[in-house]
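[1] model this:
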Amino acid sequence: MPFCELSDGARIWYEEAGNRSAPPLVFSNSLGTNLAMWDAQVDEAEADFRVIRYDQRGHGRSPVPAEAFSMERLGQDVVELLDLLKIEKTDFCGLSMGGMTGIVVARDHPARFGKLALCNTSAHMPPADLWNERIKAVTENGMEALVGGITERWFTAGFRRDHPDEVERIAEQIRATEPAGYAGCSAAIRDMDLRPTLSSIRADVLVLIGDSDPSTPPQDGELIADNIAGARKEIVHAAHLSAVESPAEFNRAVFSYFREN
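    Next comes the predicted model:
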């Protein structure tokens, strides 16, 4: 079974696609989804890359760990997955929480990562009370209590109207997320402030911004791009889950970046 056993006793589920001899590319999912959020990207990426995607802790098939964890631990999870797969260096694409994970690995493990696409993400997401309220809501009432509000933030009104099947596909991923897994990752985001160390990152970075994203609004992406030397920036017409809402535009921006020499 494709689980990666981690050094702190947790496990994460991963899947591979594409050519094993091609350059590796890791995809890291958002809070409240699982690795299937990347289906439209894998369909294109597997022709040119060794695609590795995984479920963040407490999401998808990855069990909820017993102990609390930090964003730094989520970054370490990726590194330990690379160790298991004997991959010395990889490119990386993460969205929202996955993008936060990308900031951490670019900062803490620069030798293991080449290009990184940090999509619809932020280096800091206050206020803490908002996260505490979400943690309380899912702990007491389950994930269904948040589904409507999340999908409204994640997709524009036009997309929700015209693509209800896709919205429902993501809604099902949210419902299927273990409340304790969502709560644990929410606490890691609540306690995260990566802003002071952005300027230490020397990686080749693309920051992708959704022009209608209320969850990690454009100014959050601008701050990341402005503080990482040489970072590039792309704007896509989408709300928060741009890889799902605007897959053609997302893929064009991200894969043209990864395919550059």
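[2] CA atoms for contacts and neighbours, from now on please.
    Noted.
[3] mind listing the strands for the stretch 1-150 of the chain?
    Using DSSP state E, counting those that start in this stretch, the strands of the stretch 1-150 of the chain run over residues 3-5, 11-18, 24-28, 50-54, 90-95, 113-119.
[4] run this one through as well so I can compare:
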Amino acid sequence: MTSEVAGLAPVSRDREIASFDGTKLFVQEYGPEDAPLLVFSHGWACQGRFWRPQIEHFAPNHRVVVYDQRGHGWSDRGRVPFSASLLADDLESVLRAVATPSQKAIVVGHSMGGMSVMSWAGEHPDSVSELARGAMLASTGPADLVSRSTLVKAPRRLRVRAERAFAAGLSVVGPEMPDTRLSRVLIRYGTLGPQASAAVVDECADIVLRCPPQVRGMWGGVLATIDVSRGVDALSVPVTVIVGGSDRLTPTGHSVDLALRLATRGLLHEMVRVAGAGHMVNLECTHEFNNALERLGSAV
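    Okay, the predicted model is just below:
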């Protein structure tokens, strides 16, 4: 098995971790084993290589762990129906394998990965304080993803119908997305901001187009109705919330609501809105993203 991002950091270690049901999750580790621990959870239709800019930046002085969500990348699909609780259990399995009470992690989740973090907190609340020292929720929201998305614009009289069509479209299994100019235009519109460079568009498209259509559809069906709101109140560590100002998939309103909810409990470390960035804020505005994560790491 060959790492997609091997060689980008001083140390690269690939391993498989069994989740609670025996499903094998592919995990990559970079950096010194005794360094501060960062665990990254990617979003829908992506894989561990999505975190390339963070691996390159943090691995020299951090222990960086990325994993492929179930069915994505090199991770097995398993036989258990996909669900929000499955996201939680898979993240719990990864954290139990790499973190300890003496080496706690900052857990970073993007989009569906952020929902994984919130679901994990809701399903395994005792693990939060035991295994984590901070969290970053990037381009994500706990619920109402379809109704609050600005991907599909329609007159008010047609909005409900458009939302139903959008939700149904998320769960479509297949077809395979060909690598064409049209597919890249659609990926750019849906996931990136207007200032994204051609290199970022190419990298993002290459990642998304690798996702198996069955996996895309099955997880899309989960996202259409997901609600991990109770996990927000189960987070018990400082949290940074970051979002692109031009995010159409999870618009800034989600992040504002998350920040306010965390602030009322004294857990909001920072709310960062990156002007011009779309959904893939860590790829588009690497400097701003990495700086926000460094500030969180210094504080906790």
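[5] hmm, back to that, tell me which of the strands of the stretch 1-150 of structure 1 lies nearest to residue 84 of structure 1.
    Evaluated over the strands of the stretch 1-150 of structure 1, closeness to residue 84 of structure 1 peaks at strand 3-5, with 7.0 Å, by C-alpha to C-alpha.
[6] that closest one vs structure 2, average distance?
    Here strand 3-5 of structure 1, set against structure 2 after superposition, deviates by a mean of 1.4 Å using mean C-alpha distance after the TM-score superposition for structure 1.
[7] how about that strand, aligned to which bit of structure 2?
    Strand 3-5 of structure 1 corresponds to residues 16-18 in structure 2, going by TM-score structural alignment.
[8] quick one: the matching stretch to chain centroid distance?
    Distance of stretch 16-18 of structure 2 from its chain centroid, counting by C-alpha atoms, centre = their mean, to the nearest Å, is 19 Å.
[9] again with stretch 48-62 of structure 2
    The chain centre lies 14 Å from the centre of stretch 48-62 of structure 2; the measure is C-alpha atoms, centre = their mean.
[10] ok, now stretch 77-92 of structure 1?
    Offset of stretch 77-92 of structure 1 from its chain centre (C-alpha atoms, centre = their mean): 16 Å.
[11] could you list the buried residues of that stretch?
    Going by neighbour count (16 or more other C-alpha atoms under 10 Å), the buried part of stretch 77-92 of structure 1 is 77-82, 89-92.
[12] burial measure for residue 158 of structure 1, as a count.
    Residue 158 of structure 1 is flanked by 8 other residues according to other C-alpha atoms under 10 Å.
[13] again, but for the one 10 residues further on
    Burial of residue 168 of structure 1, expressed as a neighbour count using other C-alpha under 10 Å, amounts to 14.
[14] alignment lookup: it to structure 2.
    Per TM-score structural alignment, residue 168 of structure 1 is aligned with residue 202.
[15] contact partners for its match?
    residue 184 (C-alpha atoms under 8 Å, 6 or more residues apart in numbering).
[16] 10 Å instead?
    184, 187-188 (C-alpha atoms under 10 Å, 6 or more residues apart in numbering).
[17] same thing with residue 198 of structure 1?
    By C-alpha under 10 Å, 6+ apart, the residues touching residue 198 of structure 1 are 103-104, 106-107, 123, 223-229.
[18] residue 250 of structure 1 too?
    For residue 250 of structure 1, the contacting residues are 40-41, 119, 208-210, 234-238, 242-244, 256, by C-alpha under 10 Å, 6+ apart.
[19] which of those are buried? Put it as a PyMOL command.
    In PyMOL, a selection of the buried entries from these looks like this (16+ other C-alpha under 10 Å):
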select buried, resi 40+41+119+208+209+210+235+236+237+238+242+243+244
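[20] if we only consider the contacts of residue 250 of structure 1, which is nearest to residue 142 of structure 1?
    Using C-alpha to C-alpha, the contacts of residue 250 of structure 1 come closest to residue 142 of structure 1 at residue 244, 24.2 Å.
[21] ok so the closest one is a helix residue?
    Yes. Counting by DSSP: H, G, I helix; E, B strand; the rest coil, residue 244 of structure 1 is located in a helix.
[22] what residue of structure 2 takes the place of it?
    Per TM-score structural alignment, residue 244 of structure 1 is aligned with residue 283.
[23] helices of the stretch 51-200 of structure 1, start to end?
    According to DSSP state H, counting those that start in this stretch, the stretch 51-200 of structure 1 carries its helices in the segments 71-85, 97-108, 128-141, 144-154, 157-162, 164-176, 179-190.
[24] so what's the gap between the shortest one and the chain middle?
    In this case it means helix 157-162 of structure 1. A distance of 23 Å separates the centroid of the chain from that of helix 157-162 of structure 1, by C-alpha atoms, centre = their mean.
[25] that helix: which residues count as buried?
    Within helix 157-162 of structure 1, the residues that qualify as buried are 159-160, counting by 16+ other C-alpha under 10 Å.
[26] can you tell me what sits against it?
    Identification of contacts with helix 157-162 of structure 1 by C-alpha under 10 Å, 6+ apart yields 151-152, 154-155, 163, 166-168, 238-239, 245-246.
[27] ok, which pair from the residues you listed is furthest apart?
    Across the contacts of helix 157-162 of structure 1 (C-alpha to C-alpha), the longest gap, 17.1 Å, separates 168 and 238.
[28] burial measure for the counterpart of residue 72 of structure 1 in structure 2, as a count.
    Correspondence of residue 72 of structure 1 to structure 2, assessed by TM-score structural alignment: residue 85. As a burial measure, residue 85 of structure 2 scores 16 neighbours (other C-alpha under 10 Å).
[29] what's the closest non-adjacent residue to residue 85 of structure 2?
    The shortest distance from residue 85 of structure 2 to any non-neighbouring residue, by C-alpha to C-alpha, 6 or more residues apart in numbering, is to residue 119 (6.4 Å).
[30] check residue 124 of structure 1 too.
    Take residue 124 of structure 1 and drop its neighbours on the chain: the residue closest to it by C-alpha to C-alpha, 6+ apart is residue 193, 4.8 Å away.
[31] residue in structure 2 matching the one you found?
    Match for residue 193 of structure 1 (TM-score structural alignment): residue 227.
[32] great, nothing more from me.
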